[in-house]
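Asks: model this:
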Amino acid sequence: MESKLPKNWVKTSPLEISKIIRGVSYGKSDAFQFEFDNSCLILRGGNIQDGEIVDGKDNVYVSVDLIKNEQFIQKHDVVIVGSTGSKNLIGKAATSSFESDKISFGAFLMNIRASETIDKRYFSYYFQTNYYREAIRNLAGGVNINNIRKEYIENLYFPLPPLAEQNRIVEKLDRLFAQLEILKTSMAKVPLLLKDFRQQVLTQAVTGKLTEEWRKGKELDSTTDLLKKIEIRRKKNDTITLLKKLDEIYNDNSKSVIYNIPSEWKEINLDRVCEKFSYGTSTKSDNEGEYVVLRMGNLQNGKIDWSDLKYTSEKSEFEKYKLEKGDVLFNRTNSPELVGKTSVYEGEKESIYAGYLIKIWNFKELNSYYLNYVLNSNFAKKWCSEVKSDGVSQSNINAQKLSKFTIPFPSPEEQQEIVNRVESLFAKADAIEQQYKILKAKIDTLPQAILHKAFKGELTEQLDTDGDSRELLKQIQELKNSTVKPKKATTKKVKNYPEGDGALGMVAESKK
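Replies: Here you go, the predicted structure:
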């Protein structure tokens, strides 16, 4: 930030234009989780969020007798985290939008109160700049804890314009940041719209509406004949000991598609068109090895995510659990929102799969990519939420339950057409999402770019009528020299802390 300043600006420091107030120290026996007569809420690190003071969890109250007058929060105070075990949190700052004689701050926080002679809002914006945060992170460091010394703040470089320009800068910053918030709110809808669009596509796909016009006038393979051929082939290839299992498959009546499908399609359980459903390896995986072990975290949005991988070098495990291109993987366990995630393995790297995944061995008549789209539809997600069994801490859908999931079964030709159309529409959605991410990244950098220009004197015009900030600095110094330290107000001692519960919200209290 340090650079040549406009001619009517001056380089100064917080020491010259503000006062640093240390937080309240109190003992364990002084702190309570509830309000009581003559109590004061103590702000802590958790109350400092995104540049604002917010209500927090596990509020702490102490007697107002422990608070000095200057330690009560005033409007436009800058409260910062002065001591913490995290270097990322040290120096985190928030500006108070209220004042209250019932709210103060703890010893791990510091309060920087700007001179009445300057625009306090201009002063507070400074503590949201990257320049400030980086300077503090570089200065504050300890073996086990990070601390900000008073002089770290006092000696920071601070560019001070004349008061009239401070006002103009604040007005423009407020306007620009308000516009940014509107833009961010609008942008936040894009991922939701894209998610909804993809689900609408999948809904159209599994109900046959996506290929409704394409299907007209075409002579497609009969799904009834296909299923009969699969049954005959299975009975010829399977041993006699498996015939009971085949009877279970072909005599099952648990089909339950909850939506209408074209008359040419069939409603079937998944085991009708799959050979088997197998669990993956239970061998422990490592950060290095010869073969990738795909886990539930690698199943993302219907595709394999290769960014966080584990490995094994066990040749026997690879031979037993080796994946082939086109295999569909199903996540069978973990939290409810993760159960049912699926992806298609496309053979990018030699891989096996972990034990909490199920590999679906589908016959050639069932297109793997079509199946993957069916399993990613909202209909499948609803089914997963209904049939999963709740364990102690995890939900689970085993292979037997998965085998009885009902799917809409069109001809292989139509399955491929559905896949082509879904891929085309998803590609358009992906392109929009990529543009969104690029734009969002640019928008995310705008606040700091705007602040940088503001404190270099490039955000607003300099006017000769504004005067010189050197004169302003002299006024501040004269005011500091003439200020008499106020005496602490006396309050009635509280001998007994009454019992109670609940917590009065800070903002609500401040407005009373």
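Asks: contacts and neighbour counts: CA atoms only from here.
Replies: Fine.
Asks: residues in contact with Arg215?
Replies: Glu414 (C-alpha atoms under 8 Å, 6 or more residues apart in numbering).
Asks: what does Thr406 give?
Replies: Shown in contact with Thr406 (C-alpha under 8 Å, 6+ apart): Lys255, Ser256, Val257, Glu267, Ile268, Asn269, Leu270.
Asks: here's the other one to compare against:
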Amino acid sequence: MKNELPTNWIEVNFENIADATDFVANGSFKSLSDNVTQTKIPDYAILVRLSDYSKKWNGNFRYVTKSSYEFLSKSSLLPGDLFIANVGYPGKLFLMPDLGMPMTIGPNGLRIRSKIFSSNVFLSYYYRSPQGKKILNSIVSGTAQQKFNKTGLRKSSVLLPTFAEQQRIVVKLDELFGHLDVLKTRLKNIPQILKNFRQAVLTQAVTGKLTEEWRVGKELEDADLYLGRIYKSRVNYQIGVEKVYSDKGLNAPRKPSQSILDGSHIPISIPKLWKEVRLGDLIVDLTDYHANGSYVKLKANVTLKEEEDYACMIRSTNFEKNNFEDLLIYIDEKAYNFMHRSKLFGGEILISKIGNAGSVYLMPNLNRPASLAMNLFALRVNELVDNKFLYYYLISNSGSNLINKYVRGVATKSIDKISVRSVMVGLPSEEEQTEIVKRVEHLFAKADAIEAQYLSLKTKIDSLPQAILAKAFKGELVEQLDTDGDAKVLLEEIKKLKAEATKRPKKRVKPKPKRKKIIDISFESGVIDSSKISGKGFKVNVDAKYNSRLYNRVDTIVKSKLFIWLLDQPDNKTFEFDLLKAQVAMPYQVLSEQVIELLDLTSEGMRPGIKRVYENDKMTFQKII
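Replies: Below you'll find the predicted structure:
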């Protein structure tokens, strides 16, 4: 890497220019478990996690108590500190904002704090650059869960220019990324603008406004005569189906039902020359996977396969993700022929019948055998009706609203065949349908062209940050000034300070004896002398007569997390058991047993203690002294 260094730059060890610490720097796992209390209820300090940044600091934080925060003194956070994730998503980083209260770093992250030779902002840009990412990737290990530790980071190298050039790089990057953010914000609105435009076109199309001027002076076919031709075409289609089956010596399938829901007429706004019809009037068949036979027959004749075979099964997932290559399941030729009722050839209108019920898709021609998977209906459109017009009608806001009136369910939404047939449609003449499709596709083509330009620009903009950062850490982003000097001087200063720190004699500091807080516990009955009872940070003082059994009980309870928590509470404070569960990190059963023991000791005269209090038929506890 040294051969790649820009002029007047140096390569230094991380530990020479910054400090790295983490959650576990404060002690062993046992000591952390014993001394750190986490809670979802707001408390003294925020335990900062990568998820807080990912969720844009939405306030759904984890907290620690004041004593926990003080115990975690080696990893406290200040606004401007650099957080780098080192487990799970190694290398993901951010600069700490001011959250308005004390902060400390949670597990799976490192706190980086620069020394006088650099800045946190410069280091944040460095580790986002291709050069910095390469360094981090070199110390990452693990496959199931990738990670690196602070020791590996401390021993890694950093590319460093003079401090003056560092400052200019930061200023320039701040400026460029600020412009990029503004540009991204503007581009972010384009997909919604295009979506709104397409829906506006469809609304104009299905209400007749798109072709309003076109209809003037046209002698269009009478709507009733046109509908009569559609009915006759459907009859002829059914006769043809029956003949095909008869020629093969097979029983023809049952004629498609034409039933609709009673009282399901929903008035729609359409031009004078259009006709109110039902969706069932415009199709020759409404089928699905289960139209091929009973569950028993389907199970016996159809095996779904992950590996490619004769025919593919089409699911709503293929349309939602616009993927007809990688997300397919397959069936063999025998199963495909068995499911003759649900073969797909392209041009069918598909409607999801469960889950995202009512979603509408237009089947493409895949140039290969295809069949309908479960959870979709296939509508074969009458040859006298333009299937694209009907598709545009159904995906318009008007069409979607009409379909959704028949969707049932809350947790799992669904729609049935009779409801699909009952959906109202505004039907123009055959000639006007052709004109509507032509105009819609012309306008959609313009939207598609804009979208293609947007996607191309977005791809370029998304690649710009890495290109800019790469240039910055090649020494090509800002001008190198003669007045900057050479970073080698900076290296000599680092070595000098390090040598002085090594030579400086360590002062022998006589450890001060830890003074334990004296806690007075009284017993009205005077039955214990507990002068020997000591817990972490306190000593119990009781004037009473010795009793070994009671002594052991008091000795146990005063060292519990419950009692330590109680000492921090104001006198006469009332609290519910749920608060204890949230703030005292103990297993539920153990906490319950200790609460009962403390209640018993309190009843025997121990102070401070707790008692039960009933408010509005609800039990709470109260600290008493």
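Asks: Please work out the TM-score for the two chains.
Replies: The TM-score (TM-score structural alignment, normalised by the length of structure 1) is 0.84; 488 aligned residues with a C-alpha RMSD of 3.6 Å.
Asks: mean distance, the top helix by length along structure 2 to its aligned residues in structure 1?
Replies: Assignment by DSSP state H gives helix 430-472 as the longest helix of structure 2. Averaged over the aligned pairs, helix 430-472 of structure 2 sits 1.1 Å from structure 1 after superposition, using mean C-alpha distance after the TM-score superposition for structure 1.
Asks: what range in structure 1 does that helix sit on?
Replies: Using TM-score structural alignment, helix 430-472 of structure 2 lines up with residues 412-454 of structure 1.
Asks: how far is the matching stretch from where the chain is centred?
Replies: With C-alpha atoms, centre = their mean, to the nearest Å as the basis, stretch 412-454 of structure 1 stands 17 Å off its chain's centre.
Asks: Which residue comes closest to Ala205 of structure 1 once chain neighbours are left out?
Replies: Spatially, and ignoring its direct neighbours in sequence, Ala205 of structure 1 is nearest to Ile418 (6.2 Å; C-alpha to C-alpha, 6 or more residues apart in numbering).
Asks: Just the buried ones from the contacts of Thr406 of structure 1?
Replies: Among the contacts of Thr406 of structure 1, those buried by neighbour count (16 or more other C-alpha atoms under 10 Å) are Val257, Glu267, Ile268, Asn269, Leu270.
Asks: what about the counterpart of the third one in structure 2, which SS state?
Replies: Aligned against structure 2 by TM-score structural alignment, Ile268 of structure 1 finds its counterpart in Val277. Local secondary structure at Val277 of structure 2 is given as strand here, using DSSP: H, G, I helix; E, B strand; the rest coil.
Asks: How about Val277 of structure 2: what's its closest non-neighbour residue?
Replies: Spatially, and ignoring its direct neighbours in sequence, Val277 of structure 2 is nearest to Val425 (5.4 Å; C-alpha to C-alpha, 6+ apart).
Asks: wait, isn't that neighbour in contact with Asp281?
Replies: No: using C-alpha atoms under 8 Å, Val425 of structure 2 is not in contact with Asp281, being 9.4 Å away.
Asks: give the contact list for Glu431 of structure 2.
Replies: Leu220.
Asks: Repeat that for Glu306 of structure 2.
Replies: Here Glu306 of structure 2 is in contact with Leu328, Ile329, Tyr330 (C-alpha under 8 Å, 6+ apart).
Asks: how about 10 Å then?
Replies: Applying C-alpha atoms under 10 Å, 6 or more residues apart in numbering, we find Glu306 of structure 2 in contact with Leu327, Leu328, Ile329, Tyr330, Ile331.
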